[in-house]
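In: mind looking at a prediction? Sequence and model below.
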Amino acid sequence: MTIPNILTLLRIALIPAFVICFYLPWQWHYLLTASIFALASATDWLDGYIARKLGQTSPLGAFLDPVADKLMVAVALVMLVERHASPWLAVPAYVIISREITISALREWMAELGNRAMVKVSMIGKIKTACQMLAIVILLANPPGWDHWWVRVGHVLLDVAVVFTLWSMFVYLRAAWPTLRANAGK
């Protein structure tokens, strides 16, 4: 068990913690929930950095890391959609979660065909992740409504993340298209 894998497992373990905090009846639960999510988000960056720096990459880490990220983001977005009950949040959440499912399935299928490298993580995906994580932290830290300027910033960042989400999905699908087309009838 490597340090990066432990950090990834910690990220998964933090999901129930921020879910519980999200529903606490305390006034400061917003900041607590956002802090736990921010800590989990930081472990995403940290585990990758340590894995590369110390040469601790592993097949288990390559599997667990994206699973942890997708679980964390999907759970947070679903909770935010429930709390904010707004199409301004529901539509971006739908796009982000749909893209994550689509690209995960694409990566799995491409790996089965021996072409996983064609859909590896790109810089666009990293920018998307940074925007969406920051947006989620901001939105978790604030009560619903447009009264607070930070909430507006969170929504704008989430919209920017959606643009990068669609852009990265297009890049991944375009890279995989020749293989998809060649294997469509098999």
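Out: Ah, there it is. Numbering: from 1, shown residues only.
In: contacts, neighbours, all on C-alpha from now
Out: Fine.
In: show me where the protein has helices.
Out: Ranges of helices within the chain are 3-22, 29-53, 59-84, 87-112, 123-140, 149-182, based on DSSP state H.
In: chain center to the fifth one: distance?
Out: Helix 123-140 has its average C-alpha position 8 Å from the chain's average C-alpha position, going by Cα atoms, centre = their mean, to the nearest Å.
In: which elements pack onto it?
Out: If contacts are counted by 3 or more Cα pairs under 8 Å, 6 or more residues apart in numbering; DSSP states H and E, helix 123-140 sits against helix 29-53, helix 59-84, helix 149-182.
In: mind listing what's buried in that helix?
Out: For helix 123-140, the neighbour count (16 or more other Cα atoms under 10 Å) marks 124-125, 127-140 as buried.
In: who touches it?
Out: Residues outside helix 123-140 that contact it (Cα atoms under 8 Å, 6 or more residues apart in numbering): 30-31, 33-35, 37-38, 41, 73, 76-77, 80, 150-151, 153-158, 160-162, 164-165, 167-168.
In: returning to what we had before: any chance of the helices and strands packed on helix 123-140 in a markdown table, with distance to Tyr23 and mean neighbour count too?
Out: A markdown table is the format used below for the helices and strands packed on helix 123-140 (distance: least, Cα to Cα, whole Å; neighbours: other Cα atoms under 10 Å):
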| stretch | distance to Tyr23 | mean neighbour count |
| --- | --- | --- |
| helix 29-53 | 8 | 19 |
| helix 59-84 | 9 | 17 |
| helix 149-182 | 19 | 18 |
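In: next one for the comparison:
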Amino acid sequence: MRINLPTWLTLFRVALLPVMVLVFYLPFRGHNVTAAIVFTLASITDWLDGYLARRLNMTSKFGAFLDPVADKLMVAVTLFMLVASHKGDWSGIAMAVTAAIIVGREISVSALREWMAEIGMRATVRVAFVGKLKTAMQMVALIVLILQHEKEAEALRLYHIGEGLLVLAAVLTIWSGLHYLRAAWPALQDE
């Protein structure tokens, strides 16, 4: 199997995950900014690998498999880090619930797509605009939250903006999940 440029970018995104986790937890000045930069770089490769695959006609079965896995790993690992960095206050509870909604939807939609592919109806649940909007909102929210995860007093407003964006991303997550479920519903009722 020959690995093309878009797939290398996806593999690079996966390789950035342990780097981001390490930098997030290392106790040095600016670790949050460095972790946010690493996450931003990974987010850019998420867009770039898909763009190049379509633009240069460099799609591959391995790339089509690996890209959504890398995306979900990136989001889930980051959400877990952010939830773990919270205390047991209301903000932490809200973060945990929001993360559970986002990760739960990702697992559910992945399972739905896999099942639809098994019955030969994968195109029924292809990515919709609301899914792309949800992803963009998640990435921006997560970048802001990584930057401000220590919740310094002077940056608390920015942190709350990140929380608000993540809640909005969770709403879009539910909406897009319902969109995919509605598209697959006729096949689910077929029994």
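Out: Okay, I see it. The shown structure was predicted, so the numbers you read here are calculated from the model rather than taken from an experiment.
In: TM-score for the pair, please.
Out: Laid over one another, the chains give 0.95 as their TM-score (TM-score structural alignment, normalised by the length of the first structure), with 183 aligned residues with a Cα RMSD of 1.1 Å.
In: circling back: can you say which of the helices and strands packed on helix 123-140 of the first structure is nearest to Met110 of the first structure?
Out: Closest to Met110 of the first structure of these, according to Cα to Cα: helix 149-182, at 7.7 Å.
In: could you tell me where that closest one falls in the second structure?
Out: Under TM-score structural alignment, the match for helix 149-182 of the first structure in the second structure covers residues 157-190.
In: before we move on, what about stretch 111-121 of the first structure?
Out: Residues 117-127 of the second structure are where stretch 111-121 of the first structure aligns, with TM-score structural alignment as the criterion.
In: coming back round to it: would a markdown table of the helices and strands packed on helix 123-140 of the first structure with distance to Ile20 of the first structure be doable?
Out: Conversion of those to a markdown table gives the following (distance: least, Cα to Cα, whole Å):
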| stretch | distance to Ile20 of the first structure |
| --- | --- |
| helix 29-53 | 8 |
| helix 59-84 | 11 |
| helix 149-182 | 22 |
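In: nearest to Thr8 of the first structure, of the ones you listed?
Out: Smallest distance to Thr8 of the first structure across those (Cα to Cα): 5.9 Å, for helix 59-84.
In: which helices and strands sit right next to that closest one?
Out: Going by 3+ Cα pairs under 8 Å, 6+ apart, helix 59-84 of the first structure lies up against helix 3-22, helix 87-112, helix 123-140.
In: matching residues in the second structure for it?
Out: Helix 59-84 of the first structure corresponds to residues 61-86 of the second structure when matched by TM-score structural alignment.
In: report the distance from that stretch to the chain centre.
Out: In terms of Cα atoms, centre = their mean, the centre of stretch 61-86 of the second structure is set 5 Å apart from its chain centre.
In: looking at the helices and strands packed on helix 123-140 of the first structure, which is nearest to Arg99 of the first structure?
Out: Nearest to Arg99 of the first structure, of all these, is helix 149-182, at 6.6 Å by Cα to Cα.
In: the closest one: average distance to aligned residues in the second structure?
Out: Following superposition, helix 149-182 of the first structure is found to deviate from the second structure by 0.7 Å on average (mean Cα distance after the TM-score superposition for the first structure).
In: tell me what angle that helix forms with helix 123-140.
Out: Going by axes from the mean of the first three to the mean of the last three Cα atoms, to 10 degrees, helix 149-182 of the first structure is angled at 150 degrees with respect to helix 123-140.
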